[in-house]
Structure formats: C-alpha cells, structure tokens
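[1] here is the input, now give the coordinates:
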Amino acid sequence: MAGTAEFNLQDIDRIITQEDAAELLVKVSQALGRELARRKLTTHQLRNLFGEIRRIEKEWQQRQGQGDKLDPTTWRRLQLLKPRMAHQAARLQDRGHAMQPLIEVMERAIDRIEQDPERFRRFVDFFEAIVAYHRFYQEKR
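    Modelled structure (predicted):
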C-alpha cells in the first residue's frame, strides 16, 4: 500500500517531521483508512493499538509533558508497538495481511519520531486520523 500512487513512505516522513503537513496527513490517513477497511481490518483491532498509543501519550504527559526529548520510558513503549503490531497480525492468521500496510506505515512513523515531543504529537494525530477514516470507510461497506 505504501508504494501506491496515493502516497509513499517519504510522505510518512513529512507527516511526522514537518508541522505544515496537515493536508498530507489527511490525504494519507484517508487512503490508509480506506485500504484497511477494504482489507477488512476490524475497528477493534485498530482501536486496541490506538488505545495503547493514547495510554503512552497520557503517561508521558503525566511524567513530563514538556521538554525537548521524550523520556526513555515513553520512547521504549513506542518502540515496543512494532512487535505488538506484528504479534497482532500473526494472531489474525489468514487475515494477517490486513494489517500489513498499517505495520509498514507505523514502523516508519515511529522511527521518524526520534524522541521529539512535537513529532510524537503529530504521530498521535496521524494515527487518530487513520482510525477515523477506517471507521468511515468501514461503515460505507
């Protein structure tokens, strides 16, 4: 999916690293949400990951919330989302391919955060938009 004409992995880099990429965030999250709905990824599976991202965000805000770098605990938990997504895809067995575009995009996005709090906020916004568009396209089926 990430290599399609709708977006590429460099778009993910811009979404996470550049403050002025809001329009691109919308375009890519819409394309990814549509693709995940087409692949029949369930809302439950997506919201499980989003719930974990929100917990990470809340705990980070409680620990420090400000600063020029994410604390080590937050950074570690973000990194651990990668194997968590892989495990979730493996549990889906024959439907594990449904998560593949999400895994590819999220791994790239997490890597681009580079412990920067503003990039982390953009990552959360991006994932939230993916969840919203997935829900929208899932309802249209």
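
[2] switch to C-alpha atoms for all contacts and neighbour counts from now on
    Will do.

[3] how about the helices in this structure?
    Assignment of helices within the chain using DSSP state H yields the ranges 9-17, 22-38, 43-63, 72-79, 81-91, 100-113, 117-140.

[4] got the buried residues for the fourth one?
    Going by neighbour count (16 or more other Cα atoms under 10 Å), the buried part of helix 72-79 is Thr74, Trp75, Leu78.

[5] nearest spatial neighbour of the residue positioned nearest the centre of the chain, skipping sequence neighbours?
    The chain has Phe127 as the residue nearest its centroid, 3.9 Å off, counting by Cα atoms, centre = their mean. For Phe127, ignoring the flanking residues on the chain, the nearest one in space by Cα to Cα, 6 or more residues apart in numbering is Phe50 at 7.0 Å.

[6] thinking again about what came up before, Phe136: which of the buried residues of helix 72-79 is nearest?
    Ranked by distance to Phe136 (Cα to Cα), the buried residues of helix 72-79 are led by Leu78 at 26.3 Å.

[7] let's see this one next to it:
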Amino acid sequence: MMRGGSNVSDAQLQQILSDVPRIINDPKTADVLVKRAEELGQKLVTERLRMAQARDIFDELRQIESIWLREPERALRRLHLLRPKLAYRRARVRELGPLAEVLERAVAEVVSAGDAAQRHDRFRRLMEFMEAIVAYHKFYGGGD
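    Here you go, the predicted model:
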C-alpha cells in the first residue's frame, strides 16, 4: 500500500459498487471490504473531497448507530431518510459523488433485509465499511 497511490478509475468505482451487496450482506467478506474501502478512499482524495464533508456523513451514521439498539424503528427511519440527504449533498458537492453513490447502494442493502436482526447486522457492516473509507481517505492525504 503506497501513500498517494494511483487514481481509481470509473471502472474501479463500478467494481466497488458491484461489491457493495457482498460487503453489506456477507460477514465473511472483510477482505473485500478493506480492498474496496482503500480504493474508494483513494478516489475521494483524487476527487478532492474534504475530510469535513466525509465526516458529516459519518457523523450522521454514528447518530443512527447510537439509537439503533434503543429505538430500531426510529434508526431505520433515519437511515431511509439518509438517502435523500445524500442525493441533496451530492447535487451540491460534486466531489461527494462517488461516496454518495456507494453509500446509497449500501443503505439500500441494509433496509432491504428481511428482519430486524439482519438489518442490524447489515448496518454494522455498513459502519465498518464507512469507518474504513474515512480512514483510507485520511491515509491517502484527504484533509480540509
């Protein structure tokens, strides 16, 4: 792994997007999660996404996480409502596009789960993915 590595192409972004269902649905794909998070973190640096913009979304997810066990229906509602927020932010901040696209797909996987326990497991994997993306974004030089 080299700091400042190569640009992540649009084809690689499509591969990341195609792997999102596996990352969110399958607990045995930590290796794929790490690989795709690194690629996306690099792409976000290339796109010049500021850390504060990524952190805003991460903070929203953390708030949802904090209420999930106490009020799962409220948390699920907030997760549903994150999708239009992502669309709005993506329209305002072009650099957010790849992250918003990946997260929209990940959220769709979480909310489509068959039962509450499965949704919670998928949400935890979404959080792991987002944590890894933010970490790699910082590692590859993402800043404010």
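
[8] can you give me the TM-score here?
    Superposed pair, TM-score by TM-score structural alignment, normalised by the length of the first structure: 0.82. Supporting alignment: 129 aligned residues with a Cα RMSD of 2.0 Å.

[9] re earlier: quick one: map the residue nearest to Phe127 of the first structure onto the second structure.
    The alignment partner of Phe50 of the first structure in the second structure, by TM-score structural alignment, is Phe58.

[10] I figured the residue nearest to the centre of the first structure was touching Leu49, is that so?
    No: under the criterion of Cα atoms under 8 Å, Phe127 of the first structure makes no contact with Leu49, lying 9.2 Å away.

[11] can I get the buried residues of helix 72-79 of the first structure in CSV including distance to Lys27 of the first structure?
    Shown next, in CSV, are those (distance: Cα to Cα, whole Å):
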residue, distance to Lys27 of the first structure
Thr74, 28
Trp75, 27
Leu78, 24
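
[12] out of those, which is nearest to Gln62 of the first structure?
    Gln62 of the first structure lies nearest to Thr74 out of these, by Cα to Cα, at 11.1 Å.

[13] wait, what's in contact with the closest one?
    By Cα atoms under 8 Å, 6 or more residues apart in numbering, the contact list for Thr74 of the first structure reads Ile56, Glu57, Glu59, Trp60.

[14] try Ile16 of the second structure
    Contacts of Ile16 of the second structure by Cα under 8 Å, 6+ apart are Arg36, Glu39, Leu40, Val102.

[15] now, the most widely separated pair of these?
    Glu39 and Val102 (12.0 Å).

[16] out of the two, which sits in the busier spot?
    Per other Cα atoms under 10 Å, whichever of Glu39 of the second structure and Val102 has more neighbours is Glu39, with 22 against 19.
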